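Colleague: Kindly return the folded structure for what I paste below:
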Amino acid sequence: MRPQRAWTDEDTGAAALEFILVGLVLLVPVVYLIVALGSIQAHALGVEAGSRHIARAIATAPDAATADARAREILASVTQEYGIDPGAVQVSVGCRPAGAACPSAGATLLVTLTTAVPLPLVPPVLDLDRVARVPVEAVTAQKVSRFWGTG
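Modeller: Model (predicted):
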């Protein structure tokens, strides 16, 4: 006669449940990471394109008023195309050598665009949406023509 066991070794059907549970536990964070990195990359490409195009537009403009108008148009276009909040973008324009009028003929123009990328699915509870942001910055250097401003 065989001895009777108090417990059984049967695990029928448990493997499928375990695979589904482990799959969800691993898949949800990976999908969130992919979405978050995609959003950060889109904003990074946007500020890089914006700084590059603004620097070129200012460097090739015939005068300061035209340069300012072109820069504003490009910034509006880039923020709309890349889905960036226009109010969250900071633009800084400077020239090297320091102390020179900016822009001026022969100077090196530095354009910096900075913004913060909000992480997806972060609720606005307790201002978490303001804290959960990734800063993104792009700097472009462009040589201004020595004939800039001569007409």
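Colleague: all contacts plus neighbour counts: C-alpha atoms, from now on.
Modeller: Fine.
Colleague: Tell me which residues touch residue 118, please.
Modeller: 129-130, 132-134 (Cα atoms under 8 Å, 6 or more residues apart in numbering).
Colleague: just the strands in the protein please.
Modeller: 90-96, 108-118, 133-143 (DSSP state E).
Colleague: Show me what the last one is in contact with.
Modeller: Same thing as strand 133-143. Taking Cα under 8 Å, 6+ apart as the rule, strand 133-143 contacts 40, 43-44, 47-48, 51-52, 55-56, 59, 106-119.
Colleague: what do you get for stretch 71-91?
Modeller: So stretch 71-91 is contacted by 42-43, 46-47, 49-50, 53-54, 57-58, 111-116 (Cα under 8 Å, 6+ apart).
Colleague: make it 10 Å
Modeller: 39, 42-51, 53-58, 61, 65-66, 68, 70, 111-117, 136-139 (Cα atoms under 10 Å, 6 or more residues apart in numbering).
Colleague: Drop anything exposed from the residues you listed.
Modeller: Buried subset of the contacts of stretch 71-91 (neighbour count, 16 or more other Cα atoms under 10 Å): 39, 42-51, 53-58, 61, 70, 111-117, 136-139.
Colleague: Next, the second sequence, to be compared with the first:
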Amino acid sequence: MRSRTGATPGAGWIRDDAGNAIVEFLAVTVLLLIPILYLVLLLGRLQAATFAADGAAAEAGRAYAQASTPDLGSARAVAAVAIALRDQGFDDVEPATSLVLDCSSVPCLQPGSDVSATVQFSVQLPFVPSFVRSVVPLEVPVRGDSVAAVDQFRGH
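Modeller: Below is the predicted model:
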């Protein structure tokens, strides 16, 4: 039996691999590179959220501890949280609801007391399809805590 080229079977048939490299590249891209890229983007977003929460808590505590009245301190703390969150691209987070302030003394802002600030919000996972929503949580909670000291020698 002869093939189309006139050679007998098994006598040096050359297998044509043209086009296989493209198919293999596409398979590797879809199976490996796209999930890795998603993971890198997600981890970058979570890291930015962590920086935002920690920075916002530190600045809120500092702003509150340096204020002359608790009301002024609360307003400054919320403004500091808003700036820190906006700086990292979290414009959709409400600063007033994500901030919790607590004083170590009553009334607040007594010389030598401490002010603790906690900023907590959730980071939405991007591009999660609806059929995965029942298995994978759609948001990751992020929290930042800080304690600021009220100046012991402050004047009232």
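Colleague: TM value for the aligned chains?
Modeller: The pair, once superposed, lands on a TM-score of 0.79 when counted by TM-score structural alignment, normalised by the length of structure 1; 145 aligned residues with a Cα RMSD of 2.9 Å.
Colleague: ok, longest helix in structure 2?
Modeller: helix 34-65 (DSSP state H).
Colleague: In contact with the residue minimising distance to the centre of structure 2, which residues are there?
Modeller: For structure 2, residue 46 is the residue whose C-alpha lies nearest the centre (Cα atoms, centre = their mean; 2.0 Å). Counting by Cα under 10 Å, 6+ apart, residue 46 of structure 2 touches 40, 52, 122-125, 140-142.
Colleague: Aligned to residue 55 of structure 1, what sits in structure 2?
Modeller: Aligned by TM-score structural alignment, residue 55 of structure 1 pairs with residue 61 of structure 2.
Colleague: So its match sits against residue 75, correct?
Modeller: No: applying Cα atoms under 10 Å as the test, residue 61 of structure 2 and residue 75 come out as separate, 11.7 Å apart.
Colleague: still on that earlier bit, what's near enough to touch the match of residue 55 of structure 1?
Modeller: 73-74, 76-78, 80-81, 100-103, 114-118, 145-150.
Colleague: returning to that earlier point: which residue lines up with the residue nearest to the centre of structure 2 in structure 1?
Modeller: Under the alignment (TM-score structural alignment), residue 46 of structure 2 pairs with residue 40 in structure 1.
Colleague: same thing with residue 151 of structure 2?
Modeller: Residue 151 of structure 2 maps onto residue 145 in structure 1, by TM-score structural alignment.
Colleague: Repeat that for residue 119 of structure 2.
Modeller: Per TM-score structural alignment, residue 119 of structure 2 is aligned with residue 113.
Colleague: how far away is the nearest residue to residue 109 of structure 1 once chain neighbours are set aside from residue 111 of structure 1?
Modeller: Once flanking residues are discounted, residue 109 of structure 1 sits nearest to residue 95: 4.6 Å by Cα to Cα, 6 or more residues apart in numbering. Noted for residue 95 of structure 1: a distance of 9 Å to residue 111 of structure 1, by Cα to Cα, to the nearest Å.
Colleague: can I get the strands of structure 1 in CSV with distance to residue 20 of structure 1?
Modeller: Formatted as CSV, the strands of structure 1 follow (distance: least, Cα to Cα, whole Å):
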stretch, distance to residue 20 of structure 1
strand 90-96, 45
strand 108-118, 31
strand 133-143, 32
